[in-house]
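3D model of this:
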Amino acid sequence: MKKNIALAIICFLPFHLFAQQQWNLKECIDYGLKNNRSNTVYENEKKAADAKAKEALADYLPKVNVTGTFDDNLKVQQSVIPAGVFGPDPVKVAFTQKFNTNGTVQLDQTIYDQSLLNGLKANKFSKQQADLNIKQNEETIIYNISNAYYQIYVYREQLRLLKENLETYHKQMDISKLQVQKGVTLQKDLDKVTVDYNNASSQIRVAESNLTLSENQLKYEMGYPINTVLPVDSAAQQDVAMPAAVNTNSSSFSAFNRTDYQLSEVNSKLLQIDQSRIKAGALPKLTGYVRYGAVGFGNTLGPAFSDLNPFSAVGLKLTIPLFDMFKRNAQYNQAKYKSLNAIENLKLDAGKYQLEYENSRTKLIKAQTNLDNDRRNIALAESVFKTTDLQYKKGVTDLIDWLTARNSIKDAQNNYLSSLYSFYQAKLDLEKAGGSLKTFYSSL
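So this is what the prediction gives:
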């Protein structure tokens, strides 16, 4: 008894573990948000924005410069003292010696620079821009993974239907072979069924290839190793075949929910700051400094380095730009018109995003209606085929009617598969247009 229980546990574990390995849509998105290579790119851009903010702040921090010079005056420069100062004749005097050393340490501190202060305001918006770029990249990952995932579901549904068709044709081929052997029907009838059977086989191979391509696309969007098997969850196949209806009655929409709109707003604010920064360039700039150094002279190298004369100074420097107004005005006008265009583009974007949302909403309503109709049409075509198949077996109708009824099922299935994919595509497009992809992801 104990051996039987242990054997049952051993047999159950592999299936249980395998079931745990099935990836549903939320798990695929979770993996993609962590492992897609584009995440690294946008994280690096955020770090670059942080570094840029520190660079802007550094212009208002103290700066210390150390300067050292050593001169070997090959020919010492002389100055002339005019006649009458020290005697009746002019006197030539050298105010330096052959060797001259000079070392200086100077600290500069910006006390007031309005253009720098305005530039510091851009740091907050630059960080917001980097964060929004990360958010937009996450939304793109969610959209692409969901799209590839739904493609896999649709191709699996197509394979299921094609294999059902293939089985039906195979059974009919067996019946037709017996009828040909008994002389009840002609070889051409068997050939007609065989042609449809071969066509179904070819369609299965194409669908299998498309399924593999979709699986590879999903791996790529997730950042999952291409050569590693990714067991996508197929337990929810019924949910795909019968997708839940989507409420499209709500027309509430706000362009601000769109990340790209938020990015445009941030860009507009940055342009306004740039405009004020250029304008502030006309204001005076005040800088304080502290300087300490030493000077050495000598006709030989020794005294020039050993006999140093220290000096120091503390001072203020006021800079008033006077004659650069033409260049600055041109720069200001450029920034002003860029800022005005950014504001107008925001209004254009709001209208464009409203249009995208309404169009996506309309497409989803149509796709949902088409899906319901095509699903009912399959059931109707199958009902017609059952009747025709029964009539054919009783000899009331011929093979042409049987094949026609079967082809009607195939046409209905193709329309259904197209509507199924269109439905999921429209659903994703509506989430994207409404700026609710992350909400969609959280609700999975």
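
going forward, measure contacts between C-alpha atoms and count neighbours the same way
Fine.

where do the helices sit along the chain?
2-20, 25-35, 38-58, 114-120, 122-182, 187-222, 237-241, 259-280, 301-306, 325-393, 399-433, 437-442 (DSSP state H).

now the second one, please; I'll put the structures next to each other:
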Amino acid sequence: MRKIAITLMCSFVLLKGMAQQAPPNKQTHNFSLQDCINYAYEHQDSVKNAKLDILSADQKVRETKGQGLPQVNGSISFQDFLKAPATVGPNFLSGAPIDPNAPLIQFPFGAVKYNNTYAIQASQLLFSGTFLVGLQAVKTYKELSERNLNRSRIQTNIAVTKAYYQVLVSNEQVKLLDANINQLKQQVNETTQQNKQGFVEKIDVDRLNVQYNNLVTNRDNVQRALTLNYAMLKFQMGMPIGDELMLTDKLSDINLESAALENSVDTTFYRNRIEYQLLETNKKLNELDVKAKKADLLPSIAAVGGYSAVFQENHTRYLYNHMYPSSYIGLNINIPIFSGFQRDARVKQSQFEVQKSQNMLNNAKNGLTLQATAARVSFVNSLNSLNNQKRNQALANEVLRVSKIKYGQGVGSSLEVTQAQTALETSDNEYIQALYDALINKVNLDQAYGRIK
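Below is the predicted model of the structure:
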């Protein structure tokens, strides 16, 4: 029961800050496990944020493609020269030979007082190696966001499944406690009557009442924990805590035996793990970064053109009487020649990142294989423990049945019956713990082998 208690404590901490009154429009849901998972895919915030990341990646693709489309910019400027700049030079207006040693004079003409310019420039990228590599990179970036969504869905699936199983186990525990309470209540009533008739001592009745009260208290505690487990499940699903949720799946629907047989001989299962796939995508991005750094060595070519209109006058009322237009077209070619070996250094740095990515993939392969091996061992052990606890539970019921018969025939003691009852309660608790462990380890095994999508 220790693991269940720890789980409940963690659940309480998560839900402590989100207690709220049930909304007036609360809904009732009858959900299977798959229904809960599908609901979480639509309502869990982490999944919704991952979907928004994909939409953002789509816009990143558009942004990068836009670099290859025409770029058009316009500008407008207006200048009022409070003091016009002077134009100086040698005095050639006098007609006399120019004396290079003579002082310079200020000419009467210079910039006019008012200047209003309208201009438009356009450019079209014709060739750029970094742009072509960038198009590949943004597609891989989108692939990364899609895999991040898949990871969020897997994490949500795992969290919902474990919470769902916790509710099923708690319901099973309540049923076992109810059965024990009912049979113990019957025993208390029979023993009380026997005490009134003088056949048994008062201490026998008291001993049974102590057990009965402890069982009822335990049952009440489990029932409150069950309410918290339902709240935890709804939290993992992104469902309002005030909504009513009824589970339609049963423990008998879960085939634990078949889980140990799946993928038992698959040696490439690690490729199904989203963690490995994310590392593959990261390596691909690093390889594209190498290509982009190398593309910096290639020239880039762009077609350019522009048109401008200038209005100049010393008086505002005449400013727009005359327009002085200009226009141009041309090519801009940028040719990298030498950058002090900076580009070569950047390429080598990116190549080292690719090698590191490969090392991380190798390490992930070994780590995921180890994790799968450990998950299989834990699951098989928990499955064996569960089967053993089922046998112990059956034996404890049989011992209690025989003890009650012997006591009724006068050849056994009430203490023997009490001990048998205690043993049954212990076996029930150990069965519940073994059942919980087997279910959780099944989820861990499915995760380890990449079965959860």
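
quick revisit: and of the helices of structure 1, who's closest to residue 74 of structure 1?
helix 301-306 (13.2 Å; CA to CA).

corresponding residues in structure 2 for the closest one?
Aligned using TM-score structural alignment, helix 301-306 of structure 1 spans residues 316-321 in structure 2.

quick one: the residue sitting furthest away from the middle of structure 1 and residue 78 of structure 1, what's the gap?
Here structure 1 reaches farthest from its C-alpha mean at residue 88, the gap being 86.0 Å by CA atoms, centre = their mean. Distance of residue 88 of structure 1 to residue 78 of structure 1, computed by CA to CA, to the nearest Å: 19 Å.

wouldn't residue 191 of structure 2 be in contact with residue 203 here?
No: in this structure, residue 191 of structure 2 is not within contact of residue 203 by CA atoms under 8 Å, at 10.4 Å.

aligned partner of residue 211 of structure 1 in structure 2?
Under the alignment (TM-score structural alignment), residue 211 of structure 1 maps onto residue 226 of structure 2.

look up the closest residue to the counterpart of residue 200 of structure 1 in structure 2, ignoring the ones flanking it.
Under the alignment by TM-score structural alignment, residue 200 of structure 1 pairs with residue 215 in structure 2. In this structure, residue 215 of structure 2 finds its nearest non-sequential neighbour in residue 181, 6.5 Å apart by CA to CA, 6 or more residues apart in numbering.

what's the match for the one you found in structure 1?
Using TM-score structural alignment, residue 181 of structure 2 pairs with residue 166 in structure 1.

now that match: how far from residue 412 of structure 1?
For residue 166 of structure 1, the distance to residue 412 of structure 1 equals 16 Å [CA to CA].

again, but for residue 384 of structure 1
12 Å.

what about these two, which has more around it?
residue 412 (22 against 16; other CA atoms under 10 Å).

verify the contact between that one and residue 376 for me.
No: look at residue 412 of structure 1 against residue 376 with CA under 8 Å: they stay out of range, at 9.2 Å.

structure 2: matching residues for stretch 339-348 of structure 1?
The aligned range for stretch 339-348 of structure 1 is 354-363, by TM-score structural alignment.

what does the matching stretch rub up against?
276, 279, 280, 282, 283, 286, 287 (CA atoms under 8 Å, 6 or more residues apart in numbering).

which two from these end up farthest apart in space?
So for the contacts of stretch 354-363 of structure 2, where distance means CA to CA, the most widely separated pair is 276 and 287, at 16.7 Å.

spit out the contact partners of the closest residue to residue 210 of structure 1 other than its chain neighbours.
Using CA to CA, 6+ apart and skipping residues adjacent in sequence, the residue nearest residue 210 of structure 1 is residue 155, 7.1 Å away. For residue 155 of structure 1, the contact set (CA under 8 Å, 6+ apart) comprises 207, 208, 210, 211.

for residue 204 of structure 2, list the residues it contacts.
Neighbouring residues of residue 204 of structure 2 by CA under 8 Å, 6+ apart: 191, 414, 415.

conserved subset of those residues in structure 1?
For the contacts of residue 204 of structure 2, the aligned pairs still in contact in structure 1 (both residues aligned by TM-score structural alignment, their matches' CA atoms under 8 Å) are 191, 414.

show me which of the contacts of residue 204 of structure 2 is closest to residue 256 of structure 2.
So of the contacts of residue 204 of structure 2, ranked by how close each gets to residue 256 of structure 2 (CA to CA), first place is residue 415, at 38.2 Å.

counterpart of that closest one in structure 1?
Per TM-score structural alignment, residue 415 of structure 2 is aligned with residue 400.

try residue 118 of structure 2
So, by TM-score structural alignment, residue 118 of structure 2 is matched to residue 103.

and if you look at residue 270 of structure 2?
By TM-score structural alignment, residue 270 of structure 2 lines up with residue 255.

hmm, back to that, can you put the helices of structure 1 in CSV and add distance to residue 288 of structure 1?
Formatted as CSV, the helices of structure 1 follow (distance: least, CA to CA, whole Å):
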stretch, distance to residue 288 of structure 1
helix 2-20, 68
helix 25-35, 50
helix 38-58, 16
helix 114-120, 15
helix 122-182, 25
helix 187-222, 55
helix 237-241, 72
helix 259-280, 20
helix 301-306, 30
helix 325-393, 25
helix 399-433, 54
helix 437-442, 52
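
of those, which approaches residue 70 of structure 1 most closely?
Nearest of those to residue 70 of structure 1, taken as CA to CA: helix 301-306 at 8.9 Å.

and that closest one, what does it pack onto?
strand 99-112, strand 285-298 (3 or more CA pairs under 8 Å, 6 or more residues apart in numbering; DSSP states H and E).

turn those strands into CSV, columns for mean neighbour count and distance to residue 33 of structure 1.
Formatted as CSV, those follow (neighbours: other CA atoms under 10 Å; distance: least, CA to CA, whole Å):
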stretch, mean neighbour count, distance to residue 33 of structure 1
strand 99-112, 18, 44
strand 285-298, 18, 48
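
as CSV, these with distance to residue 318 of structure 1 would be great.
Output for these, formatted as CSV (distance: least, CA to CA, whole Å):
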stretch, distance to residue 318 of structure 1
strand 99-112, 10
strand 285-298, 5
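
burial measure for the match of residue 211 of structure 1, as a count.
21.

now swap in residue 446 of structure 2 and tell me
Using other CA under 10 Å: residue 446 of structure 2 sits among 21 other residues.

who touches residue 142 of structure 1 in this structure?
Contacts of residue 142 of structure 1 (CA under 8 Å, 6+ apart): 29, 32, 33, 437, 438, 441.
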